[in-house]
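In: Any chance you can model this:
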Amino acid sequence: MHQEESVYYDVVIVGAGPSGISTSIKLKQLAIDKKIDIKICVIEKSRSLGDHILSGAIVDITAIRELLPNCPFEESELFTIVNEERFLYFKKNKYFNIPNFLLPNCLKNDGCYITRLGHLVKWMGNKAEALGVDIFTGFAATDLLYNDKNEVCGIKTGSFGLDREGEKTNYFQPGLNILSKNTVLAEGSRGNLGKKVIEHFNLNEGKNQQRYAIGIKELWKIDHSKSRPGLVIHTIGWPLCDKANGGAFLYNMNNDLVSVGMIVDLNYSNPWLSPFKEFQSYKTHDVIHNILENGKRLSYGAKSITMGGLLSLPKLYFKGGILVGCDAGFLNSSRLKGIHTAVKSGIIAAESIMESILLGNSNMKNNELVIYHEKFKKSFLHKELNKSRNFKQWSSKYKLIALLMTILEQKILMGYFFWNLCSKKPDNCFLKQANSIDQIIYQKPDNKITFDIESSVFLSNTHYEKNEPIHLKINNKETPVLINLRDYAGPESRYCPAGVYKFIKDENGRYKIHINSDNCLHCKTCDIKDITQNITWTPPQGGSGPVYNGM
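Out: Here you go, the predicted model:
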């Protein structure tokens, strides 16, 4: 009979993204400096480091320099320095260049670098392992472990060898209990355990509703004659216009590579909107089309983004653990950046944990790492997020004055203002009924610049074991048809960027929802945007999902 095994670590970190890896590196650095031994493990659900990581990405390297001061990483192939910026307002057949001097400082990228975050995370992970951190890839953390004092005392990893119905097969291997005094949740946006622990301990009490967006991205190799490494283009306006809040980007890197993508806030109201098809439309604009023409699309992916900012941050600590990176929501949406904030949160987390270890936990109250919040309040991270704390609220509600208020609050008042804008309505509650709004008609793909979902998912290298359990849970099987399809025209068939959800007719001519979980990119948009919160994303078997190559 297979039995669950238990192992112990001083610190267990869930997620090998920039925040989790940074936490582990800083902890080991501090342990070496203090000449103490500390056992750290990082649990990562992707098959290898960086496989599930996706970001634009422009990085402010301040926090990475702090973490690894002696590494000449700016000179490596990981980074392309930003040397030219354009901020454009798109109309369908033309555009307007917004002069740099009119932009708030948060939208400028002086001294920043373009990177492929998956490659950066892999490089950082190698640094962590060299210091003695145990990194276990291909293992999904599926649940939290609690002791008899209602304190988190570790995590449980998922089992292998279950069939579609969750029954054990001949290849069954039970999950592992990893016990620890310190559990760090670094799963990224809408983390599975982060969501559970926030609910369990009511960590978001008194906070603004968290805000999310979906980011969709492609990696292209373009004609060498069009390559301008270091050129950054950000755009607003068409094709989203008034359909949704958001914007798009195109980043030029070395080796004739460009990242092109779109970010769509998930509080949009039109149920006919398809973020995927809006992104495909975006590439037909002359500015973008001319760059991509005769190029080759190499990869595709999508990810949710936690964007609520400081006013939506949950309580950062709980009994037995803490939240870091996008599991908490440290991204600065006004700067369109979350890597440096994730790294800095990891540094602060490590310093807080080490201090509690050195003091024998005397600075902890009810086994809560209160000092983590105190250190955050004194850091540049808090100062930066405080300055931009109203950005998402302005941009969501008052589009015409959003830019002006951002300039006033961040450039003129430098964050020293007394007003805080409220945001109490969750993203899933914004959709209007389908019969109250005109349907959006999208152009068919040309398979040169624009593509369908099926060919796009193929480029994400998404893989699942044959017959493994469906990890997308529908709580009420009738709701998708009786509410979502009837009243909202089945929006899950459009907001999912991987074509997971489809409505089909059975042999009696009645509609039912079909879930192709083998296409799932782990973006978690369904978990966020579903009208009745009837869909729950859970981690699939470890090692499953997309295999991005430096996205």
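In: From here on, just use CA atoms for contacts and neighbour counts.
Out: Noted.
In: for Thr450, what are its contacts?
Out: Gln280, Ser281, Lys283, Thr284 (Cα atoms under 8 Å, 6 or more residues apart in numbering).
In: For the closest residue to the third one other than its chain neighbours, which three-state class applies?
Out: Read that as Lys283. Once flanking residues are discounted, Lys283 sits nearest to His289: 5.5 Å by Cα to Cα, 6 or more residues apart in numbering. At His289 the chain is in helix, as set by DSSP: H, G, I helix; E, B strand; the rest coil.
In: With Gly261 instead?
Out: Three-state call for Gly261 (three-state DSSP): strand.
In: quick one more, to check against the first:
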Amino acid sequence: MDREVMEYDVVIVGGGPAGLSAAIRLKQMAAESGKEVSVVVIEKGSEIGAHILSGAIMDPRAITELLPNWKEDGAPLNCPVTEDRFLFLTNEQKSIRFPNALLPDSLHNEGNYIISLGNVCRWLATQAEALGVEIFPGFAAADIVFDDEKKKVLGIVTGDMGRAKDGSEKAEFQPGMALMGKYTLFAEGCRGSLGKRLISHFRLDDGKDAQSYSIGIKELWDIDPAKHKPGLVMHTAGWPMDNSTYGGSFLYHGENNQVMVGFVIGLGYQNPYLYPFEEFQRYKHHPAVAEFLEGGRRVAYGARAIVTGGLQALPKLTFPGGALIGDNAGFLNVPRIKGSHAAIKTGMLAAEAAFSALGAERQHDELAAYPEAFEKSWLHEELYKARNFKPWMSKGLLLGTIMAGMDQKLFGGKAPWTLHNKTPDNAKIKKKDGFKPIQYPKPDNKLSFDRLSSVFLSSTNHEEDQPCHLTLKDPKVPIEVNLALYDAPEQRYCPAGVYEIMRESDGTNPRLQINAQNCVHCKTCDIKDPTQNINWVTPEGGGGPNYPNM
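Out: Modelled structure (predicted):
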């Protein structure tokens, strides 16, 4: 196929904090040295920020290194944290507040800011464009361009536009473009579709722990001004999760009488009947949470997978022709529940390595200076201290809390041992025979809601007549394996109602229906499917959620 080819010094896939920070740093160094460096950022969302969803509390350390005058230049970090609260929810009515003096340093947020990460990314994009970065929103990176021997990455190809469901070309068909770079940085976020392929192709995870993930489900609420406490950060553990299931919540009081409320559940859960969306809905009825939300109005909804494997699961970061940055690699500090500062820092480190290589007239080789700089950075030290948290918590809430607390309080995160995880999340789910279906309460449409009305608030949209981006390696597996052994858990772990088991009126002939137009691009199905039969690939650029300020 004849494609338009555009050549750059550096191609960056993903307009999140990692990709934009890398672009900004490249252009900063070019300006400082009086050199020309061409940089392009492509983003599959309809605009920068459309697919960004995070809690979020930002540690400003990295953004201060990147853009020291961020406050004067109008960065949307306007709500400093004023109070931390940590509650154990003992049942559906009661809670115990953990004394702040006993909280590990990771749960102290003095000096941090409650933010909309989507709005921060929009602001970063303006800074990047002012420096001369080209940004193409609405273009999905669909394929990787290798050299003839498939040993080097030469760039990427954006997805075709205007294909019908059967793959044929519609009247408005436009082929994707080839964006060729001397180096390509992949900043797709958690479980990036190309990042996953690169990890497999170059065996970047050899000798590493199995990566682990969680699903985070979030809502934005306008609440009664009398109940609003700007800067309040509240986290909970315990109910509605049982002792063996990793999970917890956040409730952040941001600007303009709004709160961000969400629930995170580890995708290593065993019970195939667990329904993360419903667990989140019933959590909001707990008095400690409902007191803030009652009388308020839900205005936005979204969900996203979160990478939680830590330092032990971090893949090799580089390969000939490029690198993984941000959550595409897995730079999340799990006990701090923060990743945006890590994304910014890794974007900067990779940019500095790429700029140095370009100055030496190199191309398509490994940016070895990037991982070397990471290992010497404050970020590596921070993630090293956090490395045992998720492994301890996977052993149960009670034991995990005690041991993780000891690790952090007694050893400062530098205990003389490192725990490991060798089992991927999809292999941890158990067969349905050992469990009973969970009876969840019906939504009251005041605090709790159904999935479809929730997806409506995400402004998700896909062109319906396009190839399905939720592909099955074997179409027989959903019924013969997933339904037979696990009662089709994809019906429940998807937070957008994408997967349904349909039957005839007499209950016979079960079949899987995929409502791809509902997909909020969370990637949970790609992670949790028991046999890894579901492969998430990019839909047409511009499709998916359109988050306003998540």
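In: that older thread, and of the contacts of Thr450 of the first structure, the nearest to Tyr300 of the first structure?
Out: Gln280 (11.8 Å; Cα to Cα).
In: so the closest one is in which element?
Out: Per DSSP states H and E, Gln280 of the first structure falls inside helix 275-282.
In: repeat for Ile371 of the first structure
Out: Residue-wise, Ile371 of the first structure maps onto helix 370-377 under DSSP H and E.
In: Check which helices and strands that helix sits against.
Out: On a contact count with 3 or more Cα pairs under 8 Å, 6 or more residues apart in numbering; DSSP states H and E, helix 370-377 of the first structure meets strand 317-318, helix 339-358.
In: Who are the contact partners of the nearest residue to Thr236 of the second structure once chain neighbours are set aside?
Out: Spatial nearest neighbour of Thr236 of the second structure, chain neighbours left out: Leu87 (4.7 Å); criterion: Cα to Cα, 6+ apart. Contacts for Leu87 of the second structure (Cα under 8 Å, 6+ apart) come out as Ser95, Ile96, Arg97, Phe98, Met234, His235, Thr236, Ala237.
In: Apply the buried test to these and list what passes.
Out: Listed as buried from the contacts of Leu87 of the second structure are Ser95, Met234, His235, Thr236, Ala237; burial here means 16 or more other Cα atoms under 10 Å.
In: What are the boundaries of the strands in the stretch 101-250 of the second structure?
Out: Under the criterion DSSP state E, counting those that start in this stretch, the stretch 101-250 of the second structure contains strands at 113-114, 134-137, 141-146, 153-158, 161-163, 169-174, 178-186, 213-222, 232-238, 247-253.
In: Any idea which of those gets closest to Thr308 of the second structure?
Out: strand 213-222 (5.1 Å).
In: Specify the angle between the closest one and helix 276-283 in degrees.
Out: Put simply, strand 213-222 of the second structure runs at 40 degrees to helix 276-283, going by axes from the mean of the first three to the mean of the last three Cα atoms, to 10 degrees.
In: For Glu492 of the first structure, which non-adjacent residue is spatially closest?
Out: Nearest residue to Glu492 of the first structure, sequence neighbours excluded (Cα to Cα, 6+ apart): Tyr501, at 6.0 Å.
In: Residue in the second structure paired with the one you found?
Out: Mapped onto the second structure by TM-score structural alignment, Tyr501 of the first structure lines up with Tyr499.
In: That match - how many residues pack around it?
Out: Close neighbours of Tyr499 of the second structure, defined as other Cα atoms under 10 Å, add up to 23.
In: quick one: it and Gln517 touch, right?
Out: No: with contacts counted by Cα atoms under 8 Å, Tyr499 of the second structure stays clear of Gln517, the gap being 10.9 Å.
In: And Leu179 of the second structure, how far from Ala22 of the second structure?
Out: 17 Å (Cα to Cα, to the nearest Å).
In: who's more crowded, those two?
Out: Ala22 (31 against 25).
In: Quick one: average offset of whichever strand or helix holds the more buried one versus the first structure, please.
Out: According to DSSP H and E, Ala22 of the second structure maps onto helix 17-33. In the superposition with the first structure, the average deviation recorded for helix 17-33 of the second structure is 0.4 Å (mean Cα distance after the TM-score superposition for the first structure).
In: which residues does the nearest residue to Ser274 of the first structure once chain neighbours are set aside contact?
Out: Nearest residue to Ser274 of the first structure, sequence neighbours excluded (Cα to Cα, 6+ apart): Arg494, at 4.8 Å. Shown in contact with Arg494 of the first structure (Cα under 8 Å, 6+ apart): Trp272, Leu273, Ser274, Pro275, Phe276.
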